[in-house]
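S.K.: Provided below for reference: sequence and predicted model.
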Amino acid sequence: MSDKRPVVIDLRFARESVVSALRSAFPDRPVIDMGDPVSADRDLSEAEFAVVWKPDPELFRRATGLKAIFSGGAGVDHILSAYELPDLPIIRFVDRSLTDRMSEWVVWQCLHHLRNGIAYASQQRDRVWHEIAEQPEARDVTVGVMGLGVLGTDAVRKLKVMGFDVIGWSRRAKSIEGIKTFDAATLDAFLGQTDILVGLLPLTGDTRGIYDRALFSKLRRTGPLGGPIFLNAGRGGSQKENELTKCLADGTLNAASLDVFEKEPLPADSPLWTMPNVIVTPHAAAASDVRALFRHVEAQIARVEAGKALEFVVDRTSGY
């Protein structure tokens, strides 16, 4: 029997993915899986680590012996904004597979809009054979990425490989080789050069509702795509959906690809579902691979046991 203290798992993911991943995870440590009904009344006071995604609010009151809390995703706003938390390290999920998936979604959507994907999909439904004459190259289009953390930095590099002119924005100045970057003081200059705006910001007090009519109206209107395009795979709370919808209807925005929303699942009566210039994906841009998540947690626990510092610890002041 292991003398190590338990790790508690409370993940609102597809149940089968958690069960499957747990078969090979944490082989030397007891696991309390809160998704299993037999764990409902378990004593959690001995649990040493918690791996969570939108957990039961009672968890942190019951698990009084925790040393660290691991987020089940790259974002941590689901923890910081919804719970009364103990004074413990909170660890973001950083993993190659998650990063790659996010960049794939961003590149896919940028190419889709570049190559008239919405128009051609409509023509296919109507059985229309018509080649759109105007076809700009990627080098003609400036993609502006807001959020230059792990995900944003990878996305700008891969967009650059595809030939796009890429610029980046973060609240605090960052330097990325080969990429022109902007900070809070130069946001308007960044927006004025942007044809496709990519939102990869974390959700904090500063970023909540940042994507609104005032911001969209500052995007470049004379670019080769006929008007600005908005992509958001960061956090739904960063966009004001009522204003976003109106901007898509009146031409302030030419089109959008949206993976995150203020309320999820996106309500059936949302006009975004049926707008012809909108692509909706169900918060699937960078779904967490549960096996990769558990490997990440195991690696960080091993650091603790070796007397090393945890990596990817959230700054609670900044929110990421």
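M.R.: Now that the structure is in, tell me what you want to look at.
S.K.: make it CA atoms for all contacts and neighbour counts henceforth
M.R.: Will do.
S.K.: Helices along this protein, start to end?
M.R.: Remark: helices assigned in the chain by DSSP state H are 15-22, 59-62, 77-80, 96-114, 117-125, 150-161, 187-192, 213-216, 241-250, 290-305.
S.K.: Quick check: closest non-adjacent residue to the residue most central in space within the chain.
M.R.: Residue closest to the mean C-alpha point of the chain, counted by C-alpha atoms, centre = their mean, is Gly234 at 3.8 Å. Nearest non-adjacent residue to Gly234, counting by C-alpha to C-alpha, 6 or more residues apart in numbering: Leu200, 4.1 Å away.
S.K.: right, and the one you found touches Val145 too?
M.R.: Yes. Here Leu200 lies in contact with Val145, judged by C-alpha atoms under 8 Å, at a distance of 7.1 Å.
S.K.: what sits against the residue nearest to Gly234?
M.R.: Val145, Met146, Gly147, Leu148, Leu151, Gly152, Asn232, Ala233, Gly234, Arg235 (C-alpha atoms under 8 Å, 6 or more residues apart in numbering).
S.K.: pretty sure Leu91 is in contact with Ile69, am I right?
M.R.: Actually, residue 91 is Ile. It isn't Leu. Yes. Counting by C-alpha under 8 Å, Ile69 is a contact partner of Ile91 at 6.2 Å.
S.K.: hang on, the earlier thing: quick check: the residue nearest to Gly234 vs Ile9, distance?
M.R.: For Leu200, the distance to Ile9 equals 27 Å [C-alpha to C-alpha, to the nearest Å].
S.K.: likewise Arg125?
M.R.: In terms of C-alpha to C-alpha, Arg125 sits 45 Å off from Ile9.
S.K.: The two: which has the busier surroundings?
M.R.: Ile9 (24 against 8; other C-alpha atoms under 10 Å).
S.K.: Distance check, that one against Val145.
M.R.: Ile9 is 34 Å from Val145, by C-alpha to C-alpha.
S.K.: Ok, Cys110 next?
M.R.: Applying C-alpha to C-alpha to Cys110 and Val145 gives a distance of 11 Å.
S.K.: Comparison target below:
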Amino acid sequence: MSFVYKADPVRGREWASLFARHAPDIPFHIWPETGPREEVRYLAAWMPPDDILKTFPNLEILISVGAGIDQFDLSALPEHLPVVRMTEPGIAESMAEYVTMAVLSLHRDLPVYINQQRQKVWREIRVTSAARRKVGVLGLGMLGLAVLQQLRPFGFPLAAWSRSGGQVDGVDTFAGPGMLSAFLARTDILVCLLPLTDATRGILSHDLFAQLPHGAALVNVGRGAHLVEQDLLRALEEGQLSAAVLDVCEAEPLPLDHPFWDHPQILLTPHIASMTRPETAVDVVLDNIRRHAAGEALIGLVDRTRGY
């Protein structure tokens, strides 16, 4: 019974050290090293091998090293193979920090001031109180809940939309396609934390932007494929959107000739909003291995009918 890690090898070495300390009985390998492939029972990966069961014929669990699983082609994975999302708490903590930074930056007009600094312009903008700036979060999973909790002390009126809904203290919640328009109409700063599925691909589009109040702003920390990039540029040019903070893009790294690099209304970061922390990730993975051995439910098990 062995474990293979197929992602960033630097972090893989940290995982290896933690496995040696906490689970010395489980042989640990960093791809492309695998040891005897018929002995591999657990695979943690960003991108699994193309023919996963041919590579690892006795694999029992596939674990994503990130919170999302959209990089996996679920249709190409055997139906009996459990697929597990990474649920370690460091992902939610760092995402909540980043989104708080982004929302406050938009609330206090930081993109405008950065552009003014470049132009050597000294011009103040009247401050709007947080109580008058409505923040809306698309997505009400682990990350969405962490973000809402972090934003609550600032006094923003908070709302969240998800497909299935839910109740959160101090947050107006909207559920299902029929309530999306009402959610957008009350949202000044929109945060996208949706999983990427066929239903959400391209959701950040001209039609959605048109339903936001004029001059609203966007934070995309979901996936680059959520955003129709030309529609964002058009919305910024027309003034329907005032600014955007983007941590994810359709092509990563972003091509050097891409208009996002120099756009005065866009703040851009290189997909760093949240990162898996090896020390807590290994704890979560080892707990799931224990659960699997005991026949208990796995934490973060993907529902293939929903795609997340």
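M.R.: Cool, got the structure. These numbers were taken from a predicted model, which means no experiment stands behind them.
S.K.: got a list of what Val150 of structure 1 touches?
M.R.: Applying C-alpha under 8 Å, 6+ apart, the residues near Val150 of structure 1 are Val94, Thr99.
S.K.: One more pass at 6 Å, please.
M.R.: Residues near Val150 of structure 1 by C-alpha atoms under 6 Å, 6 or more residues apart in numbering: none.
S.K.: Ok, Ala45 of structure 2 next?
M.R.: Contacts of Ala45 of structure 2 (C-alpha under 6 Å, 6+ apart): Tyr5, Lys6, Ala7, Ser64, Val65.
S.K.: Tell me which residue of structure 1 lines up with the first one.
M.R.: For Tyr5 of structure 2, the equivalent position in structure 1 is taken to be Ile9, counting by TM-score structural alignment.
S.K.: coming back round to it: show me what the residue nearest to Gly234 of structure 1 aligns to in structure 2.
M.R.: Aligned partner of Leu200 of structure 1 by TM-score structural alignment: Leu193.
S.K.: Tell me which residue lies farthest from the centre of structure 2.
M.R.: Outermost in structure 2, C-alpha atoms, centre = their mean: Trp122 at 36.0 Å.
S.K.: If you tally nearby residues, what's the number for Gly141 of structure 2?
M.R.: Using other C-alpha under 10 Å: Gly141 of structure 2 sits among 15 other residues.
S.K.: So whichever residue in structure 2 pairs up with Arg295 of structure 1 versus Met86 of structure 2, what's the distance?
M.R.: Arg295 of structure 1 maps onto Asp283 in structure 2, with residues paired by TM-score structural alignment. Counting by C-alpha to C-alpha, the separation of Asp283 of structure 2 from Met86 of structure 2 is 11 Å.
S.K.: okay, these two: which has more neighbours?
M.R.: Looking at Asp283 of structure 2 and Met86 with other C-alpha under 10 Å, you find the greater number of neighbours at Met86, namely 22 against 15.
S.K.: correct me, but that one touches Gly68?
M.R.: No. With contact defined as C-alpha atoms under 6 Å, Met86 of structure 2 does not count as touching Gly68 (7.6 Å).
S.K.: Map Pro57 of structure 2 onto structure 1.
M.R.: Per TM-score structural alignment, Pro57 of structure 2 is aligned with Thr64.
S.K.: One more: His29 of structure 2?
M.R.: So His29 of structure 2 corresponds to Ile32, using TM-score structural alignment.
S.K.: Contact partners for that match?
M.R.: Counting by C-alpha under 6 Å, 6+ apart, the residues that Ile32 of structure 1 touches are Val8.
S.K.: at 8 Å what do you get?
M.R.: Pro6, Val7, Val8, Ile9, Ser39, Arg42.
S.K.: Restricted to buried residues, select those residues in ChimeraX.
M.R.: In ChimeraX, this line selects whichever of the contacts of Ile32 of structure 1 come out buried by 16 or more other C-alpha atoms under 10 Å:
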select :6,7,8,9
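S.K.: so of the contacts of Ile32 of structure 1, which ones are in strands?
M.R.: Judged by DSSP state E, strands contain the following of the contacts of Ile32 of structure 1: Val7, Val8, Ile9.
S.K.: The first one reaches Pro27, doesn't it?
M.R.: No. Assessed by C-alpha under 8 Å, Val7 of structure 1 is found out of contact with Pro27, at 11.2 Å.
S.K.: now Glu311 of structure 1: how far from Ala185 of structure 1?
M.R.: Distance from Glu311 of structure 1 to Ala185 of structure 1, by C-alpha to C-alpha: 30 Å.
S.K.: swap in Asn232 of structure 1?
M.R.: 22 Å.
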